[in-house]
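Enquirer: coords please:
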Amino acid sequence: MSIMSWNVRGLGNKETVRALKNTSFKYKPGIIFLSETKKKKRYLEKIRMKMKMTEYFYVEPVGIAGGLALWWSNEADISVLSFGKNFIDTKVSLNGEEDWFLTFIYGPPYTEEKQTFWESLASLRNNNEKKWCLIGDSNVVARPEEKLGGLTFDASSAKWFHDFTDALCLIELPLKGGTFTWSNQRSEDDAILEKLDRIIVSLEWSSSFPKAIGVLDATITSDHAPIFLFLKGMTKKYKKDFKFEAKWILEDECSAKVKDSWLQTGNCNGISGFGRKLRRTRIQLRQWSKMKKGTGKLKEEEMKEKIRFMQGKQLSKSGG
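Expert: Alright, predicted model coming up:
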């Protein structure tokens, strides 16, 4: 099972909702945590039901700021223990396994609130509750190498984070797919990149899930990228399936593509020959459909590739 965490920067945008649905379809998370939803329960419930997540818990936004949404399927048994505007603390049971604690976080953006935030998280656990995982937007750059561009590294905010992790013997899972999870969505010399979204676990939790890995995906609809926690590793290659769309039948080009690709395969007999014809036809239709989607879709994919490149970009020795 996987867990998704994403600061969506508001779900009022149709493109963001579409990106959420597509990303969820791709990775099929059993638990979805969204921060900065900026929407009330009534609106969010419509999206949840379309995504077929069976359970939910919400922290309402204050005015049009903040807001947390937690959705999960029947793969997980989740009990909400406590919550605030910046976190949801839960107990999780999976397939009869030993319970563990999972806290979803949305760190405050204001410096004067950061110390209190980390201290309040520390108070959630005691010595008898050591199997703990935290995931979400920490809103803190913990190390100089986690920042590219903009103002200099803020050591004071980072200290509160490290005091928290050191006191409770917590470690951070690396994210596969890049370094930076947030950007100001500008290019070249004006770009600012930071790692703000994290997965933090106790040693006891890590021992229970030795194959767990974090994954960073790409998006162009929010300044944050979604992150995923795969509890038992990534055993599946997430490749987009081919689907024939009924509307293609109305296009003469589609019929021509099918005929050409079928004939180009030659006289193939038997089941294996039939399979080769199908594979070639599928490839031709996929290429044709990508072209038909126009420059808008191509530009979106190009932008995602640029984002993935920037997420993985490392600081030079000169800091530039």
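
Enquirer: switch to C-alpha atoms for all contacts and neighbour counts from now on
Expert: Fine.

Enquirer: tell me the strands in the stretch 51-200 of the chain, going along the chain?
Expert: Along the stretch 51-200 of the chain, counting by DSSP state E, counting those that start in this stretch, strands occupy 55-59, 68-72, 77-84, 87-93, 100-106, 132-137, 147-148, 170-172, 175-176, 182-183, 193-194, 197-202.

Enquirer: Any idea which of those gets closest to residue 219?
Expert: With Cα to Cα as the criterion, residue 219 lies closest to strand 182-183 of the strands of the stretch 51-200 of the chain, at 10.2 Å.

Enquirer: What distance do you get for residue 165 to residue 231?
Expert: Separation of residue 165 from residue 231 (Cα to Cα, to the nearest Å): 21 Å.

Enquirer: isn't residue 312 right up against residue 176?
Expert: No: Residue 312 lies out of contact with residue 176 (Cα atoms under 8 Å); the separation is 9.5 Å.

Enquirer: which residues touch the most centrally placed residue in the chain?
Expert: When Cα atoms, centre = their mean is applied to the chain, the residue found nearest the centroid is residue 226 (2.4 Å). Contact partners of residue 226, counting by Cα atoms under 8 Å, 6 or more residues apart in numbering, are 4, 5, 6, 7, 181, 216, 217, 218, 219.

Enquirer: Now show me the structure for the sequence below, then we'll compare the two:
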Amino acid sequence: MDKGCGPKNTISAATKPTLGKRALQCGEAMAILGTESRERKRSSGGGLALLWKTQVQLDVVNYTDHHILAKVVEDDGFEWMLTCFYGWPKSSQKKKSWALLSHLSTFVRGPWFFIGDFNAILHSNEKQSKFPPQFNQMDEFRLALDACNVADLGFVGYPFTWNNKRPGAANTRMRLDQAVANMGWREKFHASTVTHLYSHASNHRPLILQTRVGWRKQHRNSRAFWFEEACLLWEDCEKTVQESWCNVGSALSVLKRTKEKISKCGADLAAWGSLKTQPATEEIKNLQKQVEELSKEKATEENGSALLEARSRAQLAVLTNPGSVQVWSPPTGSVYKLNFDAAVFTSTRSSSVGVIVRNSLGEVMAGLSAHGPAVANSEEAEALACRKAIEFAIDAGFMDLVIEGDNAAVMKATASPRLDRSRLGHIYDDIRMLAAGFRSWSVGCVKRSANSTAHCLARFASQLEEELVWLEESPPPALDSLYVDASLLNDE
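Expert: Alright, predicted model coming up:
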């Protein structure tokens, strides 16, 4: 491990490293050679070496022939656990690797990162050979990582890290070397990258991890403010601009003074705009909330009248402000439109999925409300929901589909023909493979307001013990949303 000075640090790993003229024998915990510290465990079938600079705060916790576990303390006091790993190469011994991972997790509390040669692959596209991958071994590897709450960090560079260097059809290439980490580590070093380097002599490519704290990503709930012509409708907009423009400008150069004014004006407008909401959008949200609350109440004549009035007002607000909220639009011809959504329940980290399939008349062809697995974040939940939705459509016999969701990252990855090397890449690969069975299909990203029916079904799944399917009938949990969609459709 080599940690340099400056804004980024580097960790490098390679299989079977050498330590120069003096190698540490098994049982010799540490040796100081010059200004470097080195930790070595070696066996006849492979080995591990950990090297770090003396100014790095690192303490070795424990080690075996197949791992080194250490605690690292950053300059700012941030502590994290580092594991260097070497998995058993024989298929009959793979379970020992996963048992060791499980054992190591008992020593870890907090951020955790490990890197090394796992002698295993996570996904079928990580192997290029005439021999097919063993899916049971891939599943066991995934389960072992899931049990440790860690995920693949992805990589940059050549897709395979190991090559048997045999010619022709006998050649096999695999991604055996990986870097994984848990959420605590990824949140601290969220701008980090793993790169596969070139190796001339070894059959393994070295991995280099560059740990960067980077710029903090904007909080998901903190939306950026965009100045639009509609902002001029607010009375205090012009006043904000004038005050900001006139109160800045100490630089001697006209150009620098103008740059100062623009920068200050932009910051003031952003602060001003963050407190504003489009009046029409706010009204629509309030009316939709009112409809939802009235729908939950016991049905009475008085309640029914109030519900109809609220629905009409919400519909009118949407129609008179077409740019404020996106509405669901039907497919054309004999094509069906599938909308899906996921819900994540923060208390349990569990997820759920909602799916609705409609024809060109807006009629419901099929619906699904089902539980999903525990997830790390909303993108993972949405990606899994997309895969579940497509599996549902295949089972229901649909052949021509428009697939819509409201997560831009998921829809972009689904539509992309490129190999996805992120930790969710295997899910997107599954989605494209499944969708290839359709006669025709396309994807689109919509706002939540145009995906509300699927969202209702996803939220409803939290009340279910088993998944619920509707065929050619309107799902009761989404009747209000379907009513609004149908009303807007009829008025177009």
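
Enquirer: Looking at the contacts of residue 226 of the first structure, which one is closest to residue 19 of the first structure?
Expert: Of all those, residue 219 has the smallest distance to residue 19 of the first structure: 7.6 Å, by Cα to Cα.

Enquirer: Can you tell me what that closest one aligns to in the second structure?
Expert: By TM-score structural alignment, residue 219 of the first structure lines up with residue 199 in the second structure.

Enquirer: I'd say that match and residue 205 touch.
Expert: Yes: here residue 199 of the second structure reaches residue 205: they are 5.3 Å apart, a contact under Cα under 8 Å.

Enquirer: now the closest residue in space to residue 8 of the first structure that isn't next to it in sequence, what's its secondary structure?
Expert: Among residues not flanking residue 8 of the first structure along the chain, residue 222 sits closest, at 5.7 Å (Cα to Cα, 6 or more residues apart in numbering). Following DSSP: H, G, I helix; E, B strand; the rest coil, residue 222 of the first structure is assigned to coil.

Enquirer: Tell me how far residue 222 of the first structure lies from residue 181 of the first structure.
Expert: Residue 222 of the first structure sits 10 Å away from residue 181 of the first structure, going by Cα to Cα.

Enquirer: again with residue 39 of the first structure
Expert: Separation of residue 39 of the first structure from residue 181 of the first structure (Cα to Cα): 23 Å.

Enquirer: Comparing those two, which residue is more hemmed in?
Expert: Between residue 39 of the first structure and residue 181, counting by other Cα atoms under 10 Å, residue 181 is the more crowded of the two (29 against 22).

Enquirer: can you tell me which residue in the second structure aligns to that one?
Expert: Per TM-score structural alignment, residue 181 of the first structure is aligned with residue 161.

Enquirer: thought that match was touching residue 173?
Expert: Yes: shown here, residue 161 of the second structure and residue 173 form a contact pair, counting by Cα under 8 Å, at 7.4 Å.

Enquirer: now stretch 387-394 of the second structure: how far from the chain's centre is it?
Expert: 20 Å (Cα atoms, centre = their mean, to the nearest Å).

Enquirer: so where is that stretch in the first structure?
Expert: Going by TM-score structural alignment: stretch 387-394 of the second structure matches no residues.

Enquirer: What residues of that stretch count as buried?
Expert: 387, 388, 389, 390, 392, 393 (16 or more other Cα atoms under 10 Å).

Enquirer: picking up where we left off before, export the strands of the stretch 51-200 of the first structure to JSON lines and append columns for mean neighbour count and distance to residue 17 of the first structure.
Expert: Compiled in JSON lines, these are given as follows (neighbours: other Cα atoms under 10 Å; distance: least, Cα to Cα, whole Å):
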{"stretch": "strand 55-59", "mean neighbour count": "18", "distance to residue 17 of the first structure": "17"}
{"stretch": "strand 68-72", "mean neighbour count": "23", "distance to residue 17 of the first structure": "14"}
{"stretch": "strand 77-84", "mean neighbour count": "15", "distance to residue 17 of the first structure": "24"}
{"stretch": "strand 87-93", "mean neighbour count": "18", "distance to residue 17 of the first structure": "22"}
{"stretch": "strand 100-106", "mean neighbour count": "24", "distance to residue 17 of the first structure": "20"}
{"stretch": "strand 132-137", "mean neighbour count": "24", "distance to residue 17 of the first structure": "19"}
{"stretch": "strand 147-148", "mean neighbour count": "24", "distance to residue 17 of the first structure": "28"}
{"stretch": "strand 170-172", "mean neighbour count": "17", "distance to residue 17 of the first structure": "29"}
{"stretch": "strand 175-176", "mean neighbour count": "17", "distance to residue 17 of the first structure": "24"}
{"stretch": "strand 182-183", "mean neighbour count": "23", "distance to residue 17 of the first structure": "19"}
{"stretch": "strand 193-194", "mean neighbour count": "24", "distance to residue 17 of the first structure": "24"}
{"stretch": "strand 197-202", "mean neighbour count": "23", "distance to residue 17 of the first structure": "20"}
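
Enquirer: Residue 224 of the first structure touches residue 5, doesn't it?
Expert: No: with contact defined as Cα under 8 Å, residue 224 of the first structure does not count as touching residue 5 (10.2 Å).

Enquirer: So what's the residue count around the match of residue 219 of the first structure?
Expert: 12.

Enquirer: And residue 49 of the first structure, by the same measure?
Expert: By other Cα under 10 Å, 12 other residues sit near residue 49 of the first structure.

Enquirer: so what secondary structure elements neighbour whichever helix or strand it is part of?
Expert: Assigned by DSSP states H and E, residue 49 of the first structure belongs to helix 41-50. Helices and strands touching helix 41-50 of the first structure, by 3 or more Cα pairs under 8 Å, 6 or more residues apart in numbering; DSSP states H and E: there are none.

Enquirer: now, which of the contacts of residue 226 of the first structure lie within strands?
Expert: 4, 5, 6, 7, 216 (DSSP state E).

Enquirer: The alignment partner in the second structure of the first one - nearest residue in space that isn't next to it in sequence?
Expert: Right, the one you point to is residue 4 of the first structure. Matched to the second structure by TM-score structural alignment, residue 4 of the first structure sits across from residue 12. Nearest residue to residue 12 of the second structure, sequence neighbours excluded (Cα to Cα, 6+ apart): residue 208, at 4.2 Å.
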